[in-house]
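*Asks:* Sequence first, predicted model second:
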Amino acid sequence: MDKIDDSIKDGTNTIYAETTNLDEIVYLDIKKGYFDNIILSQHNIVDWPNVEFYYSSKVSSLESDYLLNVKRWPIIHVRVMEKFVEMDIKGLSYFPIKLVDVVTNNINNNYVLMYIDNFIDAFDMERSKYKYNEKYNLYTFIPQETYLNKKICSQYDIFRCSKSVAAIYASQKIKETVEKNNWTGFDFYKQS
């Protein structure tokens, strides 16, 4: 959020998709109002619905490579998708989204959801500190005291951890590609 505030001050702020139609979507066994959680579990996505995100060109119409959005979905520009396909990055599926300008009603089709198919048992449970709630089969990992299993994780360029699915983990290869191409909107944190 600090980067967003700074970019607004500098006049370099990119599009922020502040609303969406996700809460209205009914999809297979997902109840209305919960479609945004589809990214947090493995799904065999067949018939992708009409997904729309909305922004105001009065605020900004400057495209970024990783679209900031209210639902915190991993939405990337098609040029990023094309590069990842060219690099043969495994474990990703791409689904179109419509980015609608609420001022002009113009539709930008330059973005896709980057759905991560890889949900792996990635944590080094012996070194990591966490709490486990047996009733809900829920793990809560302690920040800065969580470790990945290098042997398992090194087999993937991108993944989510099956015991704590919110974060997206990317390889050094992806990080270096993002940096080499000067793609905007991405942010990386080193993981132990």
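*Replies:* Now that the structure is in, tell me what you want to look at. Residues are numbered from 1 along each chain as shown.

*Asks:* can we go C-alpha only for contacts and neighbour counts from here?
*Replies:* OK.

*Asks:* For the one residue sitting closest to the centre of the chain, which non-adjacent residue is closest in space?
*Replies:* Among the residues of the chain, the smallest C-alpha distance to the mean C-alpha position (Cα atoms, centre = their mean) belongs to residue 74, namely 2.1 Å. Leaving out its chain neighbours, the residue that sits closest to residue 74 by Cα to Cα, 6 or more residues apart in numbering is residue 114, at 5.5 Å.

*Asks:* give me the element the one you found is part of.
*Replies:* When secondary structure is defined using DSSP states H and E, the element that contains residue 114 is strand 111-116.

*Asks:* what's the following helix or strand after that strand?
*Replies:* Beyond strand 111-116 in the direction of the C-terminus, DSSP H and E gives the next helix or strand as strand 119-120.

*Asks:* helices or strands up against the helix or strand that that following strand is followed by?
*Replies:* Per DSSP H and E, the first helix or strand lying C-terminal to strand 119-120 is strand 130-133. Strand 130-133 is packed against strand 138-141, with contacts defined by 3 or more Cα pairs under 8 Å, 6 or more residues apart in numbering; DSSP states H and E.

*Asks:* Could you pull up the residues touching the residue nearest to residue 192 when sequence neighbours are not counted?
*Replies:* Closest residue to residue 192 in three dimensions, ignoring its sequence neighbours and counting by Cα to Cα, 6+ apart: residue 147, at 5.0 Å. Residues counted as contacts of residue 147 (Cα atoms under 8 Å, 6 or more residues apart in numbering) are 123, 124, 125, 127, 128, 191, 192.

*Asks:* alright, now check it against this:
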Amino acid sequence: MRYYKLIYDYEQDDNYANCDVASIGNMDEYITISGKEIKQWGRVVFEYDSTEGNVLTDYLANPHRWFVVSENFCNKTQKILENQVQFLPVKVIDRFSGIEVDSYFVANIVTVIDALDLDNSKYDVFELDDEKIISVEKYALKSSEIVNRHIFRLKDDTIPIFISETLKKVIEDNDFTGFEFLEVDVI
């Protein structure tokens, strides 16, 4: 099966709403990349200005780079994502009109696996504050670790999101907006 790094579609975003303000209460902004189920979820609000972009996409750009998705995305992917994602409600408000949209969720990906194949990936290593940092330019994944996984993050590199071709097909078949994909090697 093929796998892809999930990317927000900046190429088509001329009229896309871009949430540029967020209110997350006292939660840590990195809470959704830990790979753990979130037990306490507060009121989360994202704001956008519809005069700068008024198309609310199925994958919504936001200042924390959280994976914010539409209710339609949740409904169409729930069966294949079952235990791999926790959907948490957020409010989206148009600063210009004051209209609130309740049909968005943070997709908290709870599957974090050790699937990065460094031998076949292209990367740089540098040190920052006496810590070794790996910056991956081209990913290769271990096929044995990703079997039956449709969405996941990598242990020790939890920012990028990876998806299966099965999930990619659901996204494409439903014409979900805001998504772009970069195929990765599977070894």
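*Replies:* Happy to help now that I have it. The structure presented is a predicted model; accordingly, all values stated were derived computationally and were not measured.

*Asks:* So what does the residue nearest to residue 74 of structure 1 match up with in structure 2?
*Replies:* Alignment note: residue 114 of structure 1 maps to residue 107 in structure 2; criterion TM-score structural alignment.

*Asks:* Quick check: its match touching residue 83?
*Replies:* No. If you go by Cα atoms under 8 Å, residue 107 of structure 2 and residue 83 don't touch, sitting 11.6 Å apart.

*Asks:* and the gap between the match of residue 114 of structure 1 and residue 118 of structure 2?
*Replies:* 27 Å (Cα to Cα, to the nearest Å).

*Asks:* can you give me the strands for structure 1?
*Replies:* 16-17, 19-20, 52-55, 66-69, 75-77, 92-96, 98-101, 107-108, 111-116, 119-120, 130-133, 138-141, 158-161, 164-170 (DSSP state E).

*Asks:* Show where the first one falls in structure 2, residue numbers please.
*Replies:* Taken onto structure 2 by TM-score structural alignment, strand 16-17 of structure 1 occupies residues 18-19 there.

*Asks:* how much distance is there from the matching stretch to the middle of the chain?
*Replies:* The chain centroid and the centroid of stretch 18-19 of structure 2 are separated by 15 Å, computed with Cα atoms, centre = their mean, to the nearest Å.

*Asks:* what do you get for stretch 102-115 of structure 1?
*Replies:* 16 Å.

*Asks:* what angle separates the biggest helix by length in structure 2 from strand 100-109?
*Replies:* Among the segments of structure 2 that qualify as a helix by DSSP state H, the longest is helix 71-81. Following axes from the mean of the first three to the mean of the last three Cα atoms, to 10 degrees, one obtains 20 degrees for the angle between helix 71-81 of structure 2 and strand 100-109.

*Asks:* Now helix 71-81 of structure 2 on structure 1. Mean distance?
*Replies:* For helix 71-81 of structure 2, the mean distance to aligned residues of structure 1 following superposition is 1.6 Å (mean Cα distance after the TM-score superposition for structure 1).

*Asks:* Turn the strands of structure 1 into JSON lines, including distance to residue 183 of structure 1 and mean neighbour count.
*Replies:* As requested, the strands of structure 1 are exported to JSON lines (distance: least, Cα to Cα, whole Å; neighbours: other Cα atoms under 10 Å):
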{"stretch": "strand 16-17", "distance to residue 183 of structure 1": "16", "mean neighbour count": "21"}
{"stretch": "strand 19-20", "distance to residue 183 of structure 1": "23", "mean neighbour count": "18"}
{"stretch": "strand 52-55", "distance to residue 183 of structure 1": "20", "mean neighbour count": "20"}
{"stretch": "strand 66-69", "distance to residue 183 of structure 1": "8", "mean neighbour count": "21"}
{"stretch": "strand 75-77", "distance to residue 183 of structure 1": "10", "mean neighbour count": "21"}
{"stretch": "strand 92-96", "distance to residue 183 of structure 1": "18", "mean neighbour count": "16"}
{"stretch": "strand 98-101", "distance to residue 183 of structure 1": "19", "mean neighbour count": "20"}
{"stretch": "strand 107-108", "distance to residue 183 of structure 1": "18", "mean neighbour count": "14"}
{"stretch": "strand 111-116", "distance to residue 183 of structure 1": "14", "mean neighbour count": "22"}
{"stretch": "strand 119-120", "distance to residue 183 of structure 1": "25", "mean neighbour count": "18"}
{"stretch": "strand 130-133", "distance to residue 183 of structure 1": "34", "mean neighbour count": "11"}
{"stretch": "strand 138-141", "distance to residue 183 of structure 1": "30", "mean neighbour count": "14"}
{"stretch": "strand 158-161", "distance to residue 183 of structure 1": "17", "mean neighbour count": "22"}
{"stretch": "strand 164-170", "distance to residue 183 of structure 1": "15", "mean neighbour count": "16"}
